[in-house]
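Engineer: just need the structure, nothing else, for what follows:
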Amino acid sequence: MTLLPPPSPDSLPLRRPSRAAAEHAADAGPGVLVRVTQPDLKRRQELERTRGRLVLSSLGFGALFLAVAMKATWSTVIAPADPVRLNAAVRATQPSTEHAARRAPITDRNGEILAISLPVTALVANPRVLQDPADVADKLRTVMPYLDRDKLVERLSGDRGFVYITRAMTPREQQGVINLGIAGLDFEEADRRYYPQGRAAVHVLGNVDVDGNGISGIERTFDAVLRQHPEKPLKLSIDVRVQLALRDAVNQAITDFNGIGGAGVVLDVNTGEVVSMVSLPDYDAGDISDASPEQRFNRVTVGIYEPGSTFKLLTAAAALEYGTANVNSSMFDASRPIRYGRFTISDFKGKNRWITFPEMLAYSSNLGAAHMAATFGPQRQREFLKTAGMLARQSIELPERAAPLVPPASHWRDINMFTIAFGHGISVTPLHVVTGISALANGGILRQPTLLAQPPGTQREGTRIVSEATSATMRKLMRLVVTDGSAKGAEVPGYFLGGKTGTAQKTGPHGGYLMNKRIAAFVGAFPIQSPRYALYVMVDEPKPNSKSFGYATAGWVAAPAAHSVIARIAPILGLVPEDPANPAIIQATSLPLQPRAPARPTAQAGGAAVMTPATARPPQSAAPRAVPPAEAAAPRSTGVHPPVVPPGLRDGARAMPIPNLPAQPAPLPQPVPLRLTMMERGEAPRGGLVAP
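Structural biologist: This next block holds a predicted model:
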């Protein structure tokens, strides 16, 4: 190979051979050498490296697109995703924009919402930032004209750093405030308690404060539970349909007789569930700020009243349970008043003769009840009432519960026994009365009332206060009061109601009774042959009207209200009217007013009592006679009940003679009924009261 000499310094710089020269060199054959410079070699190496990178990138993108295509084919053709689960998964990965309620809803036994918390927007302000509180107040009132300007200016003034302007705003109002563009105003997410049923069951539900804390009723009792489990509704035993029907009936009775208030209860006698509880006057649960103390007062659990003649059912049950009286043969002297010192107990429209056991309840005889209580005495009377739950607060899921007013054990004397036998000298709540009477009707088991819905078939524990036999007899007696007694106005054909009326005068703030101010009440159970529900209706201070012929007693006021309630709620509760001619029902509910051929006791001179044939006439009422001082000084028997054992009593039972009572110091021209006071301090009454 021939080497070319190096170029001379004066020669021209070497140039890249032209394409023609390169082609010529290639055509010249292998023997001809082509000179390649170092920059050309480096450039060729970079091109080779770039080509490799492009190939690798192409392969990577190809694999990526292939994977995407395979995934899309799998998700859309082979195994498409469930859109519901997909949306749930998407929502789970996103922050929630909804405000979670901090308090659980409350429902009735059928799931109807009684109370619920809903998210709201509150408007707050920082007064330290606001320059002109008056101007800000004027601008805010253009959006929310219901705001009070003076109060708003006062709230926006001062050195506080945080104040509430309104606790709840509508979206339109919120947008209006935003459009104002006022610095120092802000919004806060919160929740607010709403009561969709308005006034229904307001005293049961109670209320919450502005911060959502329970302050009364169920809201207060279960405050912690409602906060800890906001997702789980609290189900009550209340049936809102029955609640509305009971409220309408009680309100109508108050209107018709111009009363100042009233109350009503419907109770399941087998479970103790309170199906309805009404206290009037009431208020809208969503606006407690305008409610008066009278409207917030729960007459069912806080109001204590003398129960009047409704207590005669307990007196009769005690006499039957103790075996000191017999429904078929015992008779009681209602021919003349009972005198205790200078006090007199008499009947309202009495029969003025000896009466039978059933007649004592049917005609609501105070004298008969007093004589009946004397057969078992004050000590056993108090024991029975204590067992029946009349001497302590009721155990129900409400913080508003009043204790009854009763004479202390050391002062429960004969005069207390007499008056308490017909429902005076003791004050209890309406819930006490309906709970005790439901126990007499359901077979003798006392169950504490509850406001919580019980699962179907639940057997709640209770205390037996009377035997099943006594309960069966009491059902017949209660039915007799409706068919032949003072509660005829409560009768609803086909539903076999049994019960008792009661009228009691109200006591004054300093003791003593108030004239023409009374409580008219009815308590009963239905259907009485197989009781399901107990009912209590009461009107406070009813006034006579033209339709009542000048009367405002329970038979004219409360009994018709009970009729209205049962006629409306019985179909709602699934009760079907029964055939009045059904022999089985007649046998289970019937009892004659005057059992056949009873031995009739009479009182003779000196207080001795003898049994007389059934054909002998009972002694007629005698006029009061003057009592000589010598006779007045000696103890005597009143002859109000013979100290003998009437036939038909239980084995081993014996009649207890009425205790010797002080003689009347001076004769009365006529047996004038006086008023009897309450026995809070165990003192003797200062007057008389007669009430059917």
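Engineer: all contacts plus neighbour counts: C-alpha atoms, from now on.
Structural biologist: OK.
Engineer: does anything pack onto the one helix or strand residue 140 maps to? Which helices or strands?
Structural biologist: Counting by DSSP states H and E, the element that carries residue 140 is helix 133-143. Counting by 3 or more C-alpha pairs under 8 Å, 6 or more residues apart in numbering; DSSP states H and E, the packing neighbours recorded for helix 133-143 are helix 149-156, helix 171-180.
Engineer: out of these, which gets nearest to residue 267?
Structural biologist: Among those, the nearest to residue 267 by C-alpha to C-alpha is helix 171-180 (44.1 Å).
Engineer: after the closest one, next one along is what?
Structural biologist: With elements assigned by DSSP H and E, the helix or strand that comes after helix 171-180 is strand 185-194.
Engineer: how about that following strand: buried residues?
Structural biologist: Residues of strand 185-194 classed as buried: 185-187, 190-194 (neighbour count, 16 or more other C-alpha atoms under 10 Å).
Engineer: taking helix 133-143 as reference, get the angle to it.
Structural biologist: Going by axes from the mean of the first three to the mean of the last three C-alpha atoms, to 10 degrees, strand 185-194 is angled at 50 degrees with respect to helix 133-143.
Engineer: before we compare anything, build this one as well:
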Amino acid sequence: MRLWPFRKQVSAKSRSVALPPLAEAAPADMSRLLRIESDETKALDAARSRLRVMGLSLAVGFALLGARAIDIAVFGPADAAPSQRQTQQATVRGDLFDRTGQVLATTLETHSLYADPSLVWDARETAEALAGVLPDIDVDALTEDLGGRGRFVWVRRNLTPRQRQAVFSLGLPGLGFRMEPRRVYPRGRLASHIVGYTDRDLNGLAGAERAFDGSLLAGDGRPVALSIDMTVQFHVAEVLAASMVEFEANAATGIVMDVHTGEIVSMVSLPDFDPNRPSDATPAGRLNRAAQSVYEMGSTFKAFTVAMALETGTATLESGYDATGPLQIGGYEINDYHAENRRLSLTEVFTHSSNIGSSLIALDVGA
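Structural biologist: Okay, here's the model as predicted:
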């Protein structure tokens, strides 16, 4: 055999030796490393999932807190002082109407202002700021209340929408609003004695509000209709007010009744009051003279005397009665205030309101 230079001769034995398999050449712990790498990947994926869930939960929580903060800032906390909780009426108080369907009394939801003294930064400054938008507030008294150790103080109940907005715009800490029902009387002074009024807790205190308190609080909100007619009521009040001015009277009263049914169509007593602000009413204005005062019928009774004589046939319109001088009866002397000093017919007795003639008519009937 010829040998070539620079080339190592390979024997047949060495050619027959095969190379080891590739698998045998890999590290023995490769499969274990792959398993570890797979477990780490799964753990990282699980951690990322937990972080996503936690982040989403935090986002939802902060969103709820933000919504609640806005709700408290706008409407105030639902209950700042449970120990001072004011229980509202569990039932709806019914409305009052006149016979034509006009609303005389109804209930509206209003905002009431309260304070938590523990959250008020400066009692004096807060009281003075509130007095700027609610002028009738007693600054000294409110400062004392806001400086106390309690957790709940009423500042003003039943605010108007404009008053609530003015207080809200101040941005004072420690103040809040609570919704409360308020009894409202759209007709104001008109028929105030008939309608009456309630206290802050909607309990009837006077008039129809008190007389029908049970029916108005029946729980179904059913209204109660009165027999009065507000159109008639207005005209009677107008006439009486003009008469008071004309005759410089201190008071006046008038009643209109349906003679067929006995229903009171109008009842006016002057002076009167505004049932929306009953605390401002004077004793004279609160008195219902048509129902609470006692009067002698006086000359108004002459109508019954004349009617009695005509109905029994004791007299006619042309019957005459001697009114030339006083009449002595039972030791009393009866005179005429505007004496005619002459003989009067029955018609003239009634027209001139003669006390002497009316007494003679009653004597003839046998009263």
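Engineer: any idea what the TM-score comes out to?
Structural biologist: Laid over one another, the chains give 0.68 as their TM-score (TM-score structural alignment, normalised by the length of the second structure), with 287 aligned residues with a C-alpha RMSD of 3.1 Å.
Engineer: re earlier: tabulate the buried residues of strand 185-194 of the first structure (JSON lines), appending distance to residue 165 of the first structure.
Structural biologist: Formatted as JSON lines, the buried residues of strand 185-194 of the first structure follow (distance: C-alpha to C-alpha, whole Å):
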{"residue": "185", "distance to residue 165 of the first structure": "9"}
{"residue": "186", "distance to residue 165 of the first structure": "10"}
{"residue": "187", "distance to residue 165 of the first structure": "10"}
{"residue": "190", "distance to residue 165 of the first structure": "14"}
{"residue": "191", "distance to residue 165 of the first structure": "16"}
{"residue": "192", "distance to residue 165 of the first structure": "15"}
{"residue": "193", "distance to residue 165 of the first structure": "18"}
{"residue": "194", "distance to residue 165 of the first structure": "20"}
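Engineer: thinking again about what came up before, what's the mean distance for the helix holding residue 140 of the first structure versus the second structure?
Structural biologist: Once the two are superposed, helix 133-143 of the first structure sits an average of 2.6 Å from its aligned residues in the second structure (mean C-alpha distance after the TM-score superposition for the first structure).
Engineer: contacts for that helix next, please.
Structural biologist: Contact partners of helix 133-143 of the first structure, identified using C-alpha atoms under 8 Å, 6 or more residues apart in numbering, comprise 127, 130, 147, 149, 152-153, 156-157, 173, 176-177, 180, 182.
Engineer: recalculate using a threshold of 10 Å.
Structural biologist: Contact with helix 133-143 of the first structure is made by 127, 130, 144-158, 165, 172-177, 179-180, 182-185, as judged by C-alpha atoms under 10 Å, 6 or more residues apart in numbering.
Engineer: next, count neighbours for the corresponding residue of the first structure for residue 209 of the second structure.
Structural biologist: The equivalent of residue 209 of the second structure in the first structure is residue 219 (alignment by TM-score structural alignment). Using other C-alpha atoms under 10 Å, residue 219 of the first structure has 24 other residues around it.
Engineer: repeat for residue 245 of the second structure
Structural biologist: Using other C-alpha under 10 Å, residue 245 of the second structure is surrounded by 10 other residues.
Engineer: so it lies in a strand, does it not?
Structural biologist: No - counting by DSSP: H, G, I helix; E, B strand; the rest coil, residue 245 of the second structure is located in no strand; its state is helix.
Engineer: and residue 217 of the second structure, how far is that from residue 73 of the second structure?
Structural biologist: Applying C-alpha to C-alpha, to the nearest Å, the value for residue 217 of the second structure to residue 73 of the second structure is 34 Å.
Engineer: so for these two, which residue has more residues nearby?
Structural biologist: Higher neighbour count among residue 217 of the second structure and residue 73: residue 217, with 21 against 16, using other C-alpha under 10 Å.
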